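Participant: got a sequence here, can you model it:
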Amino acid sequence: MNELHFKRHRRLRTSESMRSLVRETHLQKEDLIYPIFVVEGEKVKNEVSSMPGVYQVSLDYLTEQMNELEDLGIRGVIVFGVPKEKDEIGTQAYCETGIVQEAIRQIKRDHQSLTVIADTCLCQYTDHGHCGVVRDGVVENDESLELLVQTAISQAKAGADIIAPSNMMDGFVAAIRKGLDEAGFVHVPIMSYAVKYASSFYGPFRDAAHSSPQFGDRKEYQMDPANRLEAIREAESDVEEGADFLIVKPSLAYLDVMREVKDRFNLPLVAYNVSGEYSMIKAAAANGWVNEREIVLEKLTSMKRAGADLIITYFAKDAARYISE
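Facilitator: Below you'll find the predicted structure:
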């Protein structure tokens, strides 16, 4: 064997301490953002049937949830609302006393250490389940922008630290940035769902948020999963319009897109580890087919390796515990 010349890569894998010493990508608690579903009423804590461990909670249970996040060292939460009343124009999305607005006020009052992100969309609040105003079966882009601006302003007034518009209307970042600035919220950043695919991985979320379209689908305004260059065009537009963060959603099936977005744009990149990605692992783990701890950490690390600075994930609490072990 003396005449052979080859590299001994295994030298850097000989022990856990050695592997830790040369590890390139690190997952930290500070990287994690936890999604919360807030519902109207009292004493409501409903586990989402398709998302084990994820709950819809009323405001009286919200403090319990936020205390747990603080104790685990998680610094960010993104708030989704599930209103009792819906109508064709999503009035409760921009109501000053809407469920998201009330939840934001409560969190900011009682948990100043948490960064509160408001999801800004209409789909949970419209009786048709689409992300904008519908006329003759078509989601009207510009008319929808007006209501999304009202929603963002109402969330900022309630105390949201970050506005996260997820509607995929053309020009939504420009419209919301202008609206926030004119309303005196120049300091509030926009975490844009810049690259959001019309994905089959969203199914369990629609159970949690009661946001399934009542007709058709969202392929007219969300992106075709086959397209890569379109993602760059979408992200570029949002950067030009004033976005402060860029989200790629979903993340696990689009790691290649995340890497390209990160390489091209010098903004914080957020991976959204979506509900379907969560539920598949939970189901496999419940059947003993995978090691949940190991696969969760591997999956989240892959998103960091692909360029994510932050990760929105339903596994945030679990991952924080794993990181502490």
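Participant: from here on, contacts and neighbour counts on C-alpha atoms
Facilitator: Noted.
Participant: touching, Gly203 and Gly276? I think so.
Facilitator: Yes - using CA atoms under 8 Å, Gly203 is in contact with Gly276, at 6.3 Å.
Participant: which one of those two is surrounded by more residues?
Facilitator: Between Gly203 and Gly276, counted using other CA atoms under 10 Å, the more crowded position is Gly276 (19 against 16).
Participant: mind checking how far that one is from Ala209?
Facilitator: 14 Å (CA to CA, to the nearest Å).
Participant: Met258 now?
Facilitator: For Met258, the distance to Ala209 - CA to CA - is 26 Å.
Participant: got it, and Arg305?
Facilitator: Between Arg305 and Ala209 the computed distance is 30 Å (CA to CA).
Participant: the more surrounded of the two?
Facilitator: Using other CA under 10 Å, the more surrounded residue of Arg305 and Ala209 is Ala209, with 21 against 17.
Participant: structure for this one too, so we can compare:
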Amino acid sequence: MFPIHRPRRLRRTDILRKMVRETTLTPQDFIYPMFVVPGKKVKNPISSMPECFQESIDEAVKTAKEVFSLGIPAIILFGIPEHKDEKASSAYDEKGVVQQAIKAIKDALPDLIVVTDVCLCEYTSHGHCGIIKNGKIDNDSTLEILALEALSHARAGADIVAPSDMMDGRIGRIRKVLDEEGFSDVIILSYAAKYASSFYGPFREAAQSTPAFGDRRSYQMDPANRREALKEVALDIEEGADIVMVKPALAYLDIISDVKKNFNVPVAAYNVSGEYSMVKAAAQLGWLNEEAVMMEILTAIKRAGADIILTYFAKKAAKLLQ
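Facilitator: This next block holds a predicted model:
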């Protein structure tokens, strides 16, 4: 009872506040997303994502070196191929842009963890995450292509493959193929609870993956559902996922918390493009302090239970934390 209890005593100075701080961010918490494209000396600004770029492999290597120098342990690669078709054949091409980028980055930075997005939306002519049959996304035939894509990434040297398609059974199929081909050490980071969110708009510009028709609600999760996320996570762990992810992060802090409380595996969260872009836009208009809001958001994501945060803010946040 007051005046015995005075919680403000522990907030009196900056040193005291830091000493009793419950949640601490470090650069080791981050994975930095990168978009790789064919060509040389290419560094295309992404209009809806200030300070982010589509980069050719030579430029991506430079960025990866910067990322690693900041103490960030990992990157995740998204590819924009020269050729798209209905079967996503470029997704598993051994000479594809992601496969070549993996090799170049691992040659330059052997200790940097390279994660790869495993999905078909960047590689299909229609922009959907699966193979289309009779006007619908065919789940089971898509699994075979996803497994080939993950295997091609592993052969190129990827440390972690990250299936983001939300097809049923994909983790089990990918794990089986990787193990059979001698890649049992390759980690699977599953986009286990990926919602059909409106926050993905800027990413679709960056990855050139906007669906040509319809939407992705038949395979991505309904934003209104909470219990379903736990079911999806449980299934992916059962099938062999090593790390599970919630996407997006900011509007789904309750889901991150639920997953952390219910499962004994590392939990990742994706601070997605729309979450990034709205902060950048408001800051450009002078409506908020970008650095302060950025750090508050990232701290909230970690406080909710994320062990790993995929974020386009990774470089800027790491510099502040240093």
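Participant: can you report how many residues neighbour the aligned partner of Thr91 of the first structure in the second structure?
Facilitator: When the second structure is aligned by TM-score structural alignment, Thr91 of the first structure is paired with Ser89. By the measure other CA under 10 Å, the count of residues near Ser89 of the second structure is 18.
Participant: cool, and the one 3 residues further on?
Facilitator: Each residue near Tyr92 of the second structure was counted by other CA under 10 Å, and the total is 22.
Participant: ok, now Glu3 of the first structure?
Facilitator: Counted by other CA under 10 Å, the residues lying close to Glu3 of the first structure total 5.
Participant: pull up the aligned stretch in the second structure for the longest helix along the first structure.
Facilitator: When the first structure is parsed with DSSP state H, its longest helix is helix 141-158. Aligned by TM-score structural alignment, helix 141-158 of the first structure corresponds to residues 139-156 of the second structure.
Participant: quick one: buried residues of that stretch?
Facilitator: For stretch 139-156 of the second structure, the neighbour count (16 or more other CA atoms under 10 Å) marks 139, 142-143, 145-156 as buried.
Participant: contacts for that stretch, please.
Facilitator: Identification of contacts with stretch 139-156 of the second structure by CA atoms under 8 Å, 6 or more residues apart in numbering yields 88, 91-94, 98-100, 102-103, 116, 118-120, 130-131, 160-161, 163, 167-170, 173-174, 177-178, 183, 186.
Participant: check stretch 91-104 of the second structure too.
Facilitator: 36-38, 57, 60-61, 77-81, 90, 114, 116, 119-120, 123, 145, 148-153, 156-158.
Participant: got the end-to-end distance for that stretch?
Facilitator: End-to-end distance (CA to CA), stretch 91-104 of the second structure: 18 Å.
Participant: Pro38 is in contact with Glu59 of the second structure, correct?
Facilitator: No - counting by CA under 8 Å, Glu59 of the second structure does not reach Pro38; the two are 10.9 Å apart.
Participant: can you count the residues close to Val97 of the second structure?
Facilitator: 23.
Participant: how close does it get to Lys103 of the second structure?
Facilitator: From Val97 of the second structure to Lys103 of the second structure the distance is 10 Å (CA to CA).
Participant: equivalent analysis for Ala193 of the second structure, please.
Facilitator: 30 Å.
Participant: ok, the two, which is more surrounded?
Facilitator: Between Ala193 of the second structure and Lys103, counted using other CA under 10 Å, the more crowded position is Ala193 (28 against 19).
Participant: now the more buried one, nearest residue through space, not along the chain?
Facilitator: Val246 (4.9 Å; CA to CA, 6 or more residues apart in numbering).
Participant: what lines up with that neighbour in the first structure?
Facilitator: Per TM-score structural alignment, Val246 of the second structure is aligned with Val248.
Participant: and the counterpart of Asp215 of the second structure in the first structure, how many neighbours?
Facilitator: Applying TM-score structural alignment, one finds that Asp215 of the second structure aligns to Asp217 in the first structure. A count of nearby residues for Asp217 of the first structure, using other CA under 10 Å, gives 13.
Participant: look at Asp217 of the first structure and tell me its secondary structure.
Facilitator: What DSSP: H, G, I helix; E, B strand; the rest coil gives for Asp217 of the first structure is coil.
Participant: tell me the spacing between it and His5 of the first structure.
Facilitator: For Asp217 of the first structure, the distance to His5 of the first structure - CA to CA - is 59 Å.
Participant: show me where the first structure has helices.
Facilitator: Under DSSP H, the first structure gives helices at 16-21, 59-72, 99-110, 141-158, 172-182, 203-209, 229-241, 255-264, 275-286, 292-305, 316-324.
Participant: Lys29 of the first structure: which of these is closest?
Facilitator: helix 316-324 (5.5 Å; CA to CA).
Participant: for the closest one, buried residues please.
Facilitator: Buried residues in helix 316-324 of the first structure (16+ other CA under 10 Å): 316-320.
Participant: got JSON lines for these, with distance to Met18 of the first structure too?
Facilitator: As requested, these are arranged in JSON lines below (distance: CA to CA, whole Å):
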{"residue": "Ala316", "distance to Met18 of the first structure": "27"}
{"residue": "Lys317", "distance to Met18 of the first structure": "28"}
{"residue": "Asp318", "distance to Met18 of the first structure": "26"}
{"residue": "Ala319", "distance to Met18 of the first structure": "23"}
{"residue": "Ala320", "distance to Met18 of the first structure": "23"}
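Participant: nearest to Ile295 of the first structure among these?
Facilitator: Ala319 (10.6 Å).
Participant: from memory that closest one sits against Glu298, does it?
Facilitator: No - the criterion here is CA under 8 Å, and Ala319 of the first structure misses it with Glu298 at 10.5 Å.
Participant: now do the shared contacts for those two.
Facilitator: Going by CA under 8 Å, 6+ apart, no residue sits against Ala319 of the first structure while also sitting against Glu298.
Participant: so what's Pro35 of the first structure up against?
Facilitator: Pro35 of the first structure makes contacts with 77-80, 312-314, as judged by CA under 8 Å, 6+ apart.
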